[in-house]
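# Show me the folded form of this:
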Amino acid sequence: MMAAVRRVPVVVILGATGTGKSKLSIELGQHFNGEIISADSMQMYKGLDIITNKVTKEEQAQCPHHLLSVLSPLSMNNTVQDFRTLALPIMENLLHENKMAIIVGGTNYYIEALLWNFLIDEQTVGLVQQSSTNTKPELQSCGMQENHAAAGPGKARSAYSSDTNAASERVLSSPESSESDSQNNEDESASLNAGSGAAASDSFSVSAEHSSTEDRERDGGKTSQVQSSEARREKEGKYAGMDIIHLHSLLQEVDPQSAERLHPKNRRKIVRALQVFDNYGVAMSKIHQAQHISGNTTGLSGALRYPHCCIFWLQSEQNVLYERLDKRVDDMLKNGLMSELHDLHKHYLDSIAAQNGSPDYTLGIFQSIGFKEFHQYLILPPEKRETEEGKALFQQGLEGLKLATRQYARKQLKWIKNRFLKRPGVHVPAVYSLDSTDPSQWSDNVLQPAVDIISALLDSREIPVSPMNPDTLPGTLHVHNVCEVCDGRVFTTLDQWQAHLGSRRHKKMQESKRRKEKAAGLAQPTPDKNESKCVQ
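Coordinates of the predicted model:
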């Protein structure tokens, strides 16, 4: 009797830069005869091995790697959809050959795009359109205009939005991540690197698809705000210059569910939802509903694309990680980082000059951490680089680079917690924590536990290690609450709402309101209606 073919799991390795993700992926690939899929937006560019901190040629020879060095460094429009289009056939081929696919990289949003079906595509749009009838009320209930009912996605685009900027014609995606209590709309799909020589090899990068222009302006002081503003206007198309209140009211008209779900100050996602409606003639919320129905789930992103999957989260103590980050920057400088940056900058300027264009440092590889921090130094004439001004700008870039790596490491951790551990629904793989703080204990604390877990999955045995419990973390249940005490501030997730009610600012505003009411002669101050309020 033939032995049953073992089900090979899809393995995902997460972690802040410098925790050892690439090291673990190579070791697991060798042990289980697997292959590695790099999910790093900046490592997809050819060359630039130092700035993106790719695994070395020798390391690549130890285990097959995919999606490294596949784009021109001057390519500016690579998106998460492009990555998914390239990665999915590789995944399918590996699974067909019963080989283990090991997904590793710092662009966590790319990893999400492989694990879950949340990117909007024309097939899903077609399902929504087919489910609609030609009666106007029903069409309006799903956000579709009557004259778009019989149109395909292309016709719907031209019928509704012929004047929409071409930049908005891209397929758009919108997983609805939560806002912080301070209302900062920060994208955390940033990836950067650090670590010892044996640690992870991530790129110092910001995801080209998922990093908003507003974030680049905030991160930057090093890139031109004028250029960033121009890029934002181009990306927003006809919505550029519109007041955020007006944009939110437009969204309420065409897609009330998304309008309630998104924070009214989240300009980027509001514009994106409007552009989805412009492009396809259907509400983004209805497209998401169709994805959930097709996957028989109500979770954030529908069913898992690969149900037989496990996730490893490598973690290191913060002080140890920060030391690795600083050492990594020093090592990169010794290995020729500045020469690589100079060569890229000159190559780019020569290319732009040949096209009679003007440089734009807000796109593609120029978003990478390293280039931004040294930008002012790089644009100095060569004869000024050894002057006091040049030395000061170099030191400023070096300090900025080390600071940026720490900031983005924190963002990576926040993204993992919010988008993997706290992801609602049942279609979330088990996440196993591995402690990579002490390199001398790597085998006992990281490699062997990972091997044991995968071996148990292969043999359909009980997993010897308990996964992390998502219930121990605050939930991200979507709600829509308005704080009447704090001038109508809006909160769109339950954990933010509860944190706000307990915050010093809210309590201070509450006490101030009560004092004013008492001074005005009210015998009974108005109770705080927010205490028991929670609108889902």
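# Please make it C-alpha for all contacts and neighbour counts, starting now.
OK.
# which residues does residue 453 contact?
463, 464, 465 (C-alpha atoms under 8 Å, 6 or more residues apart in numbering).
# which among those gets closest to residue 377?
residue 465 (49.6 Å; C-alpha to C-alpha).
# ok but the closest one is inside a helix, no?
No. Looking at residue 465 with DSSP: H, G, I helix; E, B strand; the rest coil, it is coil, so not inside a helix.
# so how many other residues sit close to it?
13 (other C-alpha atoms under 10 Å).
# Can you tell me how far it is from residue 431?
As judged by C-alpha to C-alpha, to the nearest Å, residue 465 and residue 431 stand 10 Å apart.
# can you give me the helices for the stretch 251-400 of the chain?
256-261, 267-280, 284-294, 318-334, 337-354, 375-378, 388-416 (DSSP state H, counting those that start in this stretch).
# so which of these gets nearest residue 122?
Residue 122 sits nearest to helix 267-280 of all those, at 8.3 Å, using C-alpha to C-alpha.
# I'd like the distance from the closest one to the chain centre, please.
Counting by C-alpha atoms, centre = their mean, to the nearest Å, helix 267-280 is centred 18 Å from the centre of its parent chain.
# SS state for residue 432?
Assignment for residue 432 (three-state DSSP): strand.
# for it, what are its contacts?
Residue 432 sits in contact with 310, 311, 312, 313, 465, 466, 467, 468, where contact means C-alpha under 8 Å, 6+ apart.
# one more to line up against the first:
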Amino acid sequence: MMALRSVISSKIPMVIILGATGTGKTKLSIELAQRFETEIISADSMQIYKGLDIVTAKASLTERELVTHHLLNILEPHQNFTVVDFRNRALEIINNLTAQEKIPIVAGGTVYYIESIVYKILVEDMDDTNALLWEKSKRKRDFNDIDTKEEFKKKALDCEDHEHAKFDCAVVREMYDDNGGLNRDKLLEDIDNEAQFTNQEIHDRLRVVDPVMASRLHPNNRRKVLRSIEVWLKSGRRHSEVLDEQKTSEGLLRRPGATIILWLTCDKEVHEVRLDSRVDDMLQAGLIEELLAFHEAHNKHRIKDGTLPDYTKGVFQTLGFKEFHEYLMMSVEEKQSEAGKKLLQESILNMKLATKRFARRQNKMVRGRFLENSRREVPPIYQLDTTNLDEWDEVVKNKAIHIIEAFMKNETCQFEPLKPQSQQDEASIDSHSSNFCEVCKRLIVGDKEYAIHLLSNRHKKVLKKHLSGKIPDKNEGTDV
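Okay, the predicted model is just below:
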């Protein structure tokens, strides 16, 4: 097995195909892989799981027979998979392909997966790239080399003095055994069984381990809170310290001068019509049947046991589950009733709306993480317009082939990459600050977000009630 840290060949470009859902990433990746006789690495956080081929829009069996696909259908639905897991596995495949003088083609819409192989922004490592970080972390943690009991007690005191922390200091006390020593297994046990804890209770555990990171993350951002605890469990280092160190190197490319990004875009109105048709095509292909079967096999028993459906982790984040939840929970008779048919149509509409929102977020993230990030080097990013499918060969496929061949032959490319856009100095905005709105009784993470909140209609409405002497409802203003 080639070592993970081995130098990637600079003679072979790593080609990244990214873009919002429904822009043609799968089609182009297969065409390029066939043209250059190479293989595809999927960078889609949902396609990595087995099942749900329709709703996650995986390459068809026929397409997979034409071209070898990596990191597709490799996990069971219950398994946790992190960006570090993706990075470790993807880099090994990239190394192997370039060693064979094959172009690694990475295609997918999960931008933070793409970032992890384009930039040096993650420091966690693992000898066994086939192992999952969450599972390995439980065996790699060395509790003896870090915080003393006195340090934990000081954290408890600091948190008790914080008016809005809502920190249960019993969490700190539970970290010790009857003899006053650190209870080594307590946090591991809690995290292994994290489903039984509320967002705030999980956040309290992060505050014990890494109070700085806890101040940067809202309790409702459960996935990232768990991720930060995971970093500490595996490495013995606070995630906040790791991220602070990365600021000096996060803009460095892994493969300077040997990375090409092809960004597929589409006219907004045309794209939204195409996305609606995409959902309709999924329905024709058996989307409802696929969701029902998957729900029966992997989700129904959890709900019967009293576990609330969690659509924030793993494959259950897939567009469709949350939108169809109420319909999936109906009996066969209820589904066939007028109310059931009406709910089905509402679910379909909700999925179409959610898909469009997701596509907009993907495009915004591409711009924000690549073109508008002043702290980073930017590899050449070529925009390919997929609006007119009748012109696909000319303006998408052939253009992409020319870009890649020009690089490999060291010739001048006739197309210009996009120019990075200068933004406001990011140092002037603290994206990690914790702000508590006394009016709305809400914790807002980030100065920019707090400024937006103060101008929001919700805040103004609650403020008006305060000024008029009315006490707002206890739940008002608590949305995140």
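# Give me the TM-score for these two chains.
TM-score for the superposed pair, counting by TM-score structural alignment, normalised by the length of the second structure: 0.70. Supporting figures: 400 aligned residues with a C-alpha RMSD of 4.4 Å.
# Tell me which of the helices of the stretch 251-400 of the first structure is the most buried.
helix 267-280 (a mean of 24; mean count of other C-alpha atoms under 10 Å).
# Which elements pack onto that helix?
The contact analysis (3 or more C-alpha pairs under 8 Å, 6 or more residues apart in numbering; DSSP states H and E) places helix 267-280 of the first structure against helix 153-160, helix 244-254, helix 284-294.
# quick check: angle from the shortest one to helix 267-280?
This points to helix 153-160 of the first structure. Orientation of helix 153-160 of the first structure against helix 267-280 (axes from the mean of the first three to the mean of the last three C-alpha atoms, to 10 degrees) gives an angle of 110 degrees.
# what about helix 153-160 of the first structure, distance to the chain center?
Centroid separation for helix 153-160 of the first structure versus its chain: 29 Å, with C-alpha atoms, centre = their mean.
# Show me which positions of it end up buried.
For helix 153-160 of the first structure, a neighbour-count test (16 or more other C-alpha atoms under 10 Å) marks 153, 155, 156, 157, 158, 159, 160 as buried.
# Strands along the second structure, start to end?
With DSSP state E, the ranges of strands along the second structure come out as 14-19, 40-42, 69-70, 105-107, 259-265, 381-385, 434-437, 442-445.
# In the first structure, what residue corresponds to residue 269 of the second structure?
In the first structure, residue 269 of the second structure lines up with residue 319, judged by TM-score structural alignment.
# same question, residue 380 of the second structure
Residue 380 of the second structure maps onto residue 430 in the first structure, by TM-score structural alignment.
# Could you report the neighbour count for its match?
Other residues within reach of residue 430 of the first structure, judged by other C-alpha under 10 Å, total 17.
# try the one 5 residues further on
Summarising burial for residue 435 of the first structure: neighbours were counted as other C-alpha under 10 Å, giving 18.
# do the same with the one 5 residues further on
For residue 440 of the first structure, the neighbour count with other C-alpha under 10 Å is 9.
# and what of the one 4 residues further on?
The burial metric for residue 444 of the first structure, expressed as a neighbour count using other C-alpha under 10 Å, is 13.
# From residue 425 of the second structure, how far out is the equivalent of it over in the second structure?
Counting by TM-score structural alignment, residue 444 of the first structure lines up with residue 394 in the second structure. Taking C-alpha to C-alpha as the measure, residue 394 of the second structure falls 39 Å from residue 425 of the second structure.
# Next: residue 109 of the second structure.
Noted for residue 109 of the second structure: a distance of 27 Å to residue 425 of the second structure, by C-alpha to C-alpha.
# higher neighbour count, these two?
Shown here are residue 109 of the second structure and residue 425; by other C-alpha under 10 Å, residue 109 has more neighbours (24 against 10).
# residue in the first structure matching that one?
By TM-score structural alignment, residue 109 of the second structure lines up with residue 106.
# And for residue 362 of the second structure?
Using TM-score structural alignment, residue 362 of the second structure sits opposite residue 412 in the first structure.
# Now its match: closest residue in space, sequence neighbours ignored.
By the measure of C-alpha to C-alpha, 6 or more residues apart in numbering, the closest residue to residue 412 of the first structure outside its immediate chain neighbours is residue 16, 5.5 Å from it.
# Quick check: the one you found touching residue 417?
No. With contact defined as C-alpha atoms under 8 Å, residue 16 of the first structure does not reach residue 417; the gap is 11.3 Å.
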